[in-house]
Every structure is written in C-alpha cells, then in structure tokens.
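Chemist: what would the 3D arrangement of this be:
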Amino acid sequence: MTRRFILPLAAALLAAPAAFAQKTYLHCGHLLDVRSGRLLAQQTVVVEKDRIVAVQAGYAAAGPQDKVIDLENRTVLPGLIDCHVHLETVPSRASFAERFTLNPADVAYRAEANALTTLRAGFTTVRDCGGSGINTALRKAVAKGLVPGPRIYSAGTAISSTGGHMDESDGLSDYMIEKLNLGPAEGVANGPVQCQQAVREQFRRGADLIKIASTGGVLDLSKDASGAQYTEEEIRAIVQTARDLGMAVACHAHGAEGIKRAVRAGVTSIEHGSLMDAEAIQLMVKTRTWYVPTIIAGKSVADTARKHPDYFSPVVAAKALSIGPQIQSTFGRAYKAGVRVAFGTDAGVYRHGQNAREFGYMTEAGMPPLEAIRSATLNAAALLDESANFGALEAGKLADVVALDGDPLKDITALMRPRFVMKAGVVYVNN
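Modeler: From the prediction side, this is the model:
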C-alpha cells in the first residue's frame, strides 16, 4: 500500500473508538420540563460521558454499543440543588462538646458519609455554607472521583464579627478565648480592613464563595439572634473584595436591620431571613437579592426544643422556640411579594438526607409545586451562576438526573423517595 493510503487508514483507525463511544439512553415514562412546566410523556435522554447530548420524544433506539436504562414507570427531572448545607455537622446533644473532642479526621469521615447520603437523596449539587475547611477538601475529593458525593460549592470558613454567629469562642471562658485568639484567618473579623483580609484568606484557601453573618444565630451561645452584628460599611468591604476575586457572598441573617444592611451592601443571597419586615422584602425585590429560606431548619430546632427541653442550652432553646417557627410564614410573605427564591435547607442542623422535606413546607406556605421544584433546579443553578451547566434536562448540560415514582406536581412528597440518581453521567442509585 502506498503512503497516501496508509496514512488516512491509520487516522481512521485511531478515530474509530470515538465513533463507537458508548452512550446511555434513559427511557423516561414522564419527563418534567422545568422551564416550560410541562410533564412530557415517553421521552429519551441521551447521555454521552458526563453530558446530555439529546432529549428526544419517544423511546429512541440505542446502538449495539450503547446502554439503555428503563425509567418508563418513573417521572424524571433534573438533579436537585441544595444551596445551604453543612456537610461537616450533624445534630446532636453533644455538638458543643464535639468542638473539643473530634479530630479533623473524625469530621472528614463524617462529612464524607453525609455527602453520600445527600447524593442518594437526589441532590446532585450543594452549596456548603461554612465549615472548618474540610468542606473545601471534600469538594476536591469529590471532583477528583476519590469519594462519591454531590458537586460541592464550598464557602470554606464563614466570617462574622467578634461575638458574632461564627465566633467559635462564644460562651467560653476568658482563658479559652485568649488561647483560641481567633482572628480574620479563622473567620472573626472587625472593621473594613479585617473584613477584606478575611475574604482574601478564604480565597487563598480555595473557597468558591464567601459566607458571612450580619446578625446572630439560633444555635450559637449569644443571647440575641436578631441584632445587627456588622455595619453596612463592613459588609460593603466584604462584598467588594469578594467581587474583585470573582466570588458571591451568602449572608446569614435573621433580624430585619441586619438583612437590610446586607442587601444595601450588595450581598448575593440572604440565608434564613426569619424576621425580615416589609421594608426588607421590598428592598430584596428591588435589588433582586436571592432568598434561601431553610424552613426545615427553623421547624426542626423549634420541634426539638419543644419535645426535648434539655436538648439545647437554655439560651439556645429560647431562641429556637421564638425564631424557628417564624421562617415559614416569612417565606410565604417574601415569595408572594416577588422575592427570588433558591432552595436551601441548612442540612446539618437537621439530619442529612431529609432535604426534600423542605418542598412540602414551601408548598404549605403558598408556593406552587412547580415553583418549589424550580427553586431547586433553574433558580438554584442561577444563584450558583451555573445555568449553562445544570438546572434543566437539556442538551449540553451535565447529566444530573433524578427519577421518582408518581407525579411531584401532584404529590410533592414524591421528591423524598428518589428511585434513580445520576450525577454527571454516573449512576449512584437505581432501584
């Protein structure tokens, strides 16, 4: 054979494996088009490697090298997204003591187990809103395929003022406070300069976003969860520094004044928002600030404090009973006023894997089931600035797929029982 025949033949043989690359065909009895809101019968989602390459009407025939997964008795929708979790933590009477008894390796193994539980519950992407830095390491391990879990966007260590919600020395003796000596590197920052330093520290450590607290919290040992704990100038310094570094800012806030300061300063999202007033709601509508409500967290801590009076310390129990029950009604008012909502649950405050209970609480407060699902797909992807990659079952997007029994538009609790979970083309659950 001459050179002019040999070279093209060699090139064709080298290219042959790509031509016969295996695809996966998902035959879907019903497919929820979250963009149009339509439930489409008999659809095929074609997956190649980690992406969707086609969504077709009917049950498309697969090639001899391809794989078919029968979901003909299921309702299929995009992988769900939880925009507020804490993979390192679990609810426990011993939570305070564990800060002094667990080693980083103990926390890491626990976080890995929580991540797998979350993925199996149908949540293929999460935003971890604050931990020790193990959350960022876990993100890397999942991305490299070393351990199974949802796609993680990590806030690293969250930032607050001295005595604020994320100050780990709250409630300790003066001796322990001196020994800990927490500062910007540990997420405790005061004044614009320290706040800028704290943001840069999290950027250096590999965080994807910045999490701050502009008010106190329920589960910390401070006496008040509603008072503002950062000035608007301090929050503005955080937001501007984060923007310079290409990072969004999520803001834990319960009290109305702390919410308004944060929104005026330009944060990306308000987390919890339990006590927001009408002025704060209108400000969020005007600025298009995202709201991540975490209703399940409020209900969970309130129920625990009510049923088990000795579970929390007295100061925490009082806040749990007064603030926790208010999130659901606040959410209902904010949604009806037009505030943009992204799904989030604060998993870690309650038991991981129960994230989908939030959908029921959202619909109870007046959000239609389709909008609740959109909050965990289209909206959550938009909050993460990842609309091009996930949030809908469309060609070109990552193959994050969940399948259920029943119709979640009629029975929202179906979302609590996923029968099939695929993340980036890999199947993790197939019952």
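Chemist: every contact and neighbour count from this point should use C-alpha atoms.
Modeler: Will do.
Chemist: buried stuff in the helix or strand hosting A334?
Modeler: A334 is part of helix 327-337 when elements are defined by DSSP states H and E. Within helix 327-337, the residues that qualify as buried are 327-335, counting by 16 or more other Cα atoms under 10 Å.
Chemist: what is that helix packed up against?
Modeler: Taking 3 or more Cα pairs under 8 Å, 6 or more residues apart in numbering; DSSP states H and E as contact, the helices and strands that helix 327-337 lies on are helix 278-287, helix 295-307, helix 357-364.
Chemist: in TSV, list those helices along with distance to D411 and mean neighbour count.
Modeler: Shown next, in TSV, are those (distance: least, Cα to Cα, whole Å; neighbours: other Cα atoms under 10 Å):
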stretch	distance to D411	mean neighbour count
helix 278-287	30	17
helix 295-307	18	21
helix 357-364	9	20
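Chemist: select, out of those helices, the one closest to D70.
Modeler: Each of those has some distance to D70 by Cα to Cα; the shortest is helix 357-364, at 26.8 Å.
Chemist: okay, strands next: where are they in the stretch 301-431 of the chain?
Modeler: 401-404, 418-423, 426-430 (DSSP state E, counting those that start in this stretch).
Chemist: to compare with the earlier structure, here is another sequence to fold:
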Amino acid sequence: MRRFALALLLTASPALAETEKLSIVANGEIVGSVVAETTGTRTIVDYRVDDNGRGPKHREEIVLGARGVPVEWTVAGTSLMGGPVAERFRATAGHATWESQADKGDAALPAPALYILNDDSPYAAGVYARAALAAGGSIATLPGGRVTATKVRTARIGTTPVTVIRLDGIQLSPDYLMLDAQQRLFATFSATGVAIRAGQEAQAPALLTLGAVLEGERIRAISAKVAHRYDVPVRIRNVRILDARAGTLGAPATVVVMRDRITQILPGDGGAAPADQLVIDGQGGTLMPGLADMHSHTSLDSGLYYLAAGVTLTRDMGNKNDFLLDLLPRVDTGEIAGPHIVPDGFIEGRSPYSARNGFIPDTLDDAYKAVRWYADRGYREIKIYNSFNPDWVKPVAAEAHRLGLGVTGHVPAFSSPDRVIEDGYDTIAHINQLMLGWLLDPKDDTRTPLRLTGMARAAELDLASPRVQRTVALMKAHGTALDTTAVILERLMLSRAGTVAEGDAAYLSHLPIGYRRYRQRTFVPLKDAGEDQRYRAAFVKLLDTMKLLHGQGIRLLPGTDDATGFTVQREVELYAKAGIPAADALRLATWGAADYLGETATRGTIERGKAAEFVLLAGDPTRDVAAIRAPRMVMRAGAIYYPAEIYRALAIEPFAAPPPVTPPSATPPAALGHAGTAYFGAAAHDHVD
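Modeler: Purely as a prediction, here's the structure:
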C-alpha cells in the first residue's frame, strides 16, 4: 500500500523544469542571452540581443512531437531593428499551418516535416539538428526545402565533450553548433559570432577559431572546384566590349588573355584561333569590367557570392583586423575565391553603443596609434564610426592625411555632415548619414536605430532648402564623395512582411528557404498606413537626392553594406531608378570605383596590359541595366569562373548558363585546367583565423 501511494505521488508530481542558458558573445563582449526552460515536451525561450543599438528581443514557445520534431512553435517580440514579430506554427493529424512575417500557409504532412522559423534564436539550431539527426541526417522542411545535419567532428570544450554539427539548407551559409552528450545545445558559432553555454564564455575565442577553420575548409574546397586556370592563352570571341568611361559598346571584338593579363584586343572574330588556345564563344554578348562594391564587409564566403554576381573589386569598410590581414593574400592568390579587396581601417569610440570591430581608442593618442597601425599595413583609408568623439575627427583626419590615408565613415553622433566635411572627411558612408544632417536635431542620438527610423522624415524634405544646398556646396568645394548604399536603405525602409520586395524579386526564389523567408519581413516599426507611406515617400526623396548630387558633380560610390553580390546589382539598378543614365551608373560601378581607389592602371576598363577582371553578359546593360543580373562568365586573378557552377556549389539555382568553350586541339584538355586541391599544395590545409 505504501509503495502504491508513493508511486501515485510521483506520477502526480509535475515534471521538473530544466533551464539552459547561453550567452551571445561578440568581439569578446557579452551582447545578449538565450534562456530556455523545458518542462516535459514544452520549452519557453527568452532571447535578447543589444549590439550597437540593434538586436532581436523575443520569446519562443516550443512543443515537441515524435522524434523531436516541433508540433507547435510560436515567437513574439521584436526583430533586429525593432519591427514586430508574431509567428505561429502548428501541426496536428497530418496537417500543418503557419503564419509569420514572411508568409502564411498550410500543408498536408504525409511524413514529419521540420518547420523553419522566420524569426529564430540560436536555440532553434539545436532543435533543427536533433530533428535532422533523428531522421537519419536529413529532413524535409516547411515551407519548403530540406535541412541536413552532418557530424563533422568531436571535441572537448573545457570539461564538456561535444559533437560539432554543420547544418545546411537554411541560410546562405551553413550553421555550426555543438551538442553535448545529452544532445543539449552547448553552442552555436561561426567565424564572427558565438552563442555559448553560460559560464563558458572564456571558450568563445576557441569557437571563433574553430568556425573559421571549418568554414575555411569548406570555402577552399569550393574555391578549388570552381576556379578554372589555364597555362595557354584564352581567346574570348564574338563579344562587344563596354567602354566603361564612355558608357558605350564597341564593335564585335576578340579578347585574348594569358593567365591574369589581357594580351590582345582584336577586331571582329580575331581570325582563326591557334590550335593551342582555349576559345570561349561570347555569342554576341557584352564583355564589361567587373562591378565594384564600395561598401563591403568581407567574410570567408562573400567572395564566391561576389564573383558569381560579376563583382571583381570591393572596398572593405570595417572588419576584424587579424582576419582581414590573413585573408587578403589568400584571396589574391586564389586560395580563397573572391574579388580584389581594398581595406579601410575601422576606428570607433567608446560608448554603450560601440561597434565591435577594428580599434576603440580611449584617448586621442590611442586614435593616432590606430591610424599609424593601419598606415603601416597598407590600408587605403580609415573609417570613423558612430561613437567616435566629434572633437577628435579633425586631428585624426589630419594625421591620416599626413600618412597618405583617406578618411571616410559615418557622421559621429552629435556631429553633422557639414562639420565632418570641413574637418577632413574625403567620403561620407551611407546616404542616410548624409541626409540625417538635414532631418534631425543635433542633439538626436544617431548611435541608436534613429539613424534608420529618422529617415521617414525625408518624406517632407525640401532639396532646394538652404540647409541641403549648403552641404552640397561644401561637398563640391572639398571634393567630398558619398558611398550611397541605397540598396540597404531600400531593404530596411521598404521591406514589408509577407511580400517579396522589388529589390529582391529577381533572385529570391533561387535561394535557400530560410534566407527567402528572412527577406520577407518588416524591419522598421510601422504604427499605421500613414507611416508606411512616409517611408515610401522618403525613399523616393533619397533617390532624388542621389540624382541631385550626381547632377552637381558629386562623386557617388555604389556600395551595399552587404556581401551577397545580388545587392551590388540592385544598387546599380537604383542609380538608374533615380534617373541617373544607365551608362553613368555602369561607369560609377566600374571605372569610377577603380579611379577613386587609385586602381585605374590595372583595372576598371578592358584594355591590353590590364588585369583580366571582367564579366560576360548575354544582354546589353547600357540599354537595360538588369542585364548585369545574369553573368555567364567572370575572370579574376588568372581564373575563369562560371557563376552557374558557383551557385550550384552554394545550393542556389543558377541564373544563366555558361558560354560554349572549345578546348585547344593541340593539347589534351586534361593537361590544361587545374582546379583541384593539388593546385594549392600544402596551403590548402592551412586555416584562416
């Protein structure tokens, strides 16, 4: 009887809750947390991030069904820039329904399928991995696609043995995570950020290194696979060359390349091709200089996306210094595929909103030391950021100029575009950083999301006002340029939940399900329809500002603040949408960028003796800028890349077929191209930190 009573008591007792805590670590500092409480099959997750004034803050509730597949999943809170999040998923009796910022739908479930959140937290990675592993390593996902979980190695973090897992099929890049012996989430990590079990934060640097190693191995393998190199001349026939400076297409021509240099430009078909040359038939398409992204933040995999989009030149506007300095020579040798990178050195100020890149000097003397550090390592410019002391700009700019460096950046909080121009800025980064000087009070704090939300005020901006005209006059007098990043403003101001934005429509359906759904969201808080219209009107005014500046002779530098390549194409489209002639937009995105960077001796135009860095298109971009969205072939650093091959390697549906290629008849094809790891030798086994 006593045993029966005890058993009854135990059965009636509520299940004990288990709490898991993770810390979000960025640049050595804790910037957020994940707290998950599990009782039976139900888990409540609180997720908060506050990094540089931004970060998601939401609460998840998960109910697990058979084999760890969620049958209920809700999320409520705010996303990166404060937009509302309200997501719901439920599966019952072979049927599933869902509703998120991106979409709403329902589907029959003949077999369990894993729902992929539109607004997730690091905890979700553990849910995905456990469900995929329970299904044998791969599981169908909702609203579409498949996720694969691969055990890549085992390790010991401190005293905890863990299994390292790579998740593929959700975002553009794979997710890496660690599960402990009980399959609880120990960490998620990449080369740039870590979420790790509370109390283990000191292990974050080791995980960052591991993320870099694993991604380095993956990117090296893809880089080797898609790079085609030849020890004979490559003859590209039946093309029309875009004169980027003049904005015109020439007569049909033939371009001959030996390794990484243009050796001949011949009229017409160039005559009979020698038997020992590889011949590429351009089929009447356009051969144009590679595009440039003048506001990039390089990652290990960004180079592949850039090359596939026809981008062969980037200006890195802020990065982890050790990472970038290690990466630069690897990119130039082709070990890691990517465009030529011109680095700018990041300098921030100390505040609760400090961005965590480059240097954060505490004194003016420390700021001078940072400038000298960058100068000694061959950086082209310094980039000043939001929290930098406005009173330090003038002396720091003077020191940079003394050492031959340019000066660019955000307008520091509580300063103004006019002041930084007069204090020595050569370029202002982001068109909103320029326009906020006409829209905000000097006391407004632009270290916060106000630097985005304040742009709604541009709807009523008078571009003929004295305030605007004074800034334009100062830019002309000082030769100050603007890197526009209009595309990132379009994305943040005009993206709306449940719709595919105009800027994403040309490519989004080709990409993995998680990324597709992430793009279909509202990033800014919208109180009502009136505010929605204000943002739309404000973006039109932004485009009007670009046209005004271009008409006044201000140098514009197309940039993205992104690294997918698709946004570079959209940035050029936005120049045309602003009323800037297509030929001018193409010039600014090619020769103009090379000219600003002092690179025209080797790149920016297709001429004999210059670097073979160009793109083959099927159409004529001077008639329709959208032709740049479908490159068929790209050359860079002595290698031929076919975007279709790169996209397939990245699990993206290609946009254009490669051109016909005829190998030399005088030499066996197998002896010509080398795109395997043997080409890279022992370096293929090194890792990027």
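Chemist: care to give me the TM-score?
Modeler: Between these two chains, after superposing, the TM-score reads 0.73 (TM-score structural alignment, normalised by the length of the first structure); 352 aligned residues with a Cα RMSD of 3.1 Å.
Chemist: quick revisit: out of the helices and strands packed on helix 327-337 of the first structure, nearest to P192 of the first structure?
Modeler: Nearest to P192 of the first structure among those is helix 278-287; the distance by Cα to Cα comes to 22.8 Å.
Chemist: mean deviation of the closest one from the second structure?
Modeler: In the superposition with the second structure, the average deviation recorded for helix 278-287 of the first structure is 1.6 Å (mean Cα distance after the TM-score superposition for the first structure).
Chemist: out of the helices and strands packed on helix 327-337 of the first structure, which comes closest to R419 of the first structure?
Modeler: Proximity of those to R419 of the first structure was assessed by Cα to Cα; the nearest stretch is helix 357-364, lying at 16.3 Å.
Chemist: which strand or helix spans the alignment partner in the first structure of P329 of the second structure?
Modeler: Taking TM-score structural alignment for the superposition, P329 of the second structure sits opposite K140 in the first structure. Here K140 of the first structure sits within helix 134-143, counting by DSSP H and E.
Chemist: could you tell me where the helix or strand following that helix falls in the second structure?
Modeler: The helix or strand immediately downstream of helix 134-143 of the first structure is strand 151-154, counting by DSSP H and E. Alignment of strand 151-154 of the first structure against the second structure: residues 340-343, by TM-score structural alignment.
Chemist: ranges for the helices of the stretch 151-300 of the second structure?
Modeler: Using DSSP state H, counting those that start in this stretch, the helices assigned to the stretch 151-300 of the second structure run over residues 204-226.
Chemist: just checking, Q22 of the first structure touches V68?
Modeler: No: in this structure, Q22 of the first structure is not within contact of V68 by Cα atoms under 8 Å, at 10.5 Å.
Chemist: how many residues are close by L9 of the second structure?
Modeler: Counted by other Cα atoms under 10 Å, the residues lying close to L9 of the second structure total 10.
Chemist: kindly provide the distance from the match of P329 of the second structure to V147 of the first structure.
Modeler: In this structure, K140 of the first structure and V147 of the first structure are separated by 10 Å, where distance is defined by Cα to Cα, to the nearest Å.
Chemist: and if you look at A19 of the first structure?
Modeler: Computed with Cα to Cα, the distance linking A19 of the first structure and V147 of the first structure is 31 Å.
Chemist: which of these two has more residues huddled nearby?
Modeler: A side-by-side neighbour count of A19 of the first structure and V147, using other Cα under 10 Å, places V147 first with 16 against 9.
Chemist: quick one, what contacts the more buried one?
Modeler: Counting by Cα atoms under 8 Å, 6 or more residues apart in numbering, V147 of the first structure touches 112, 141.
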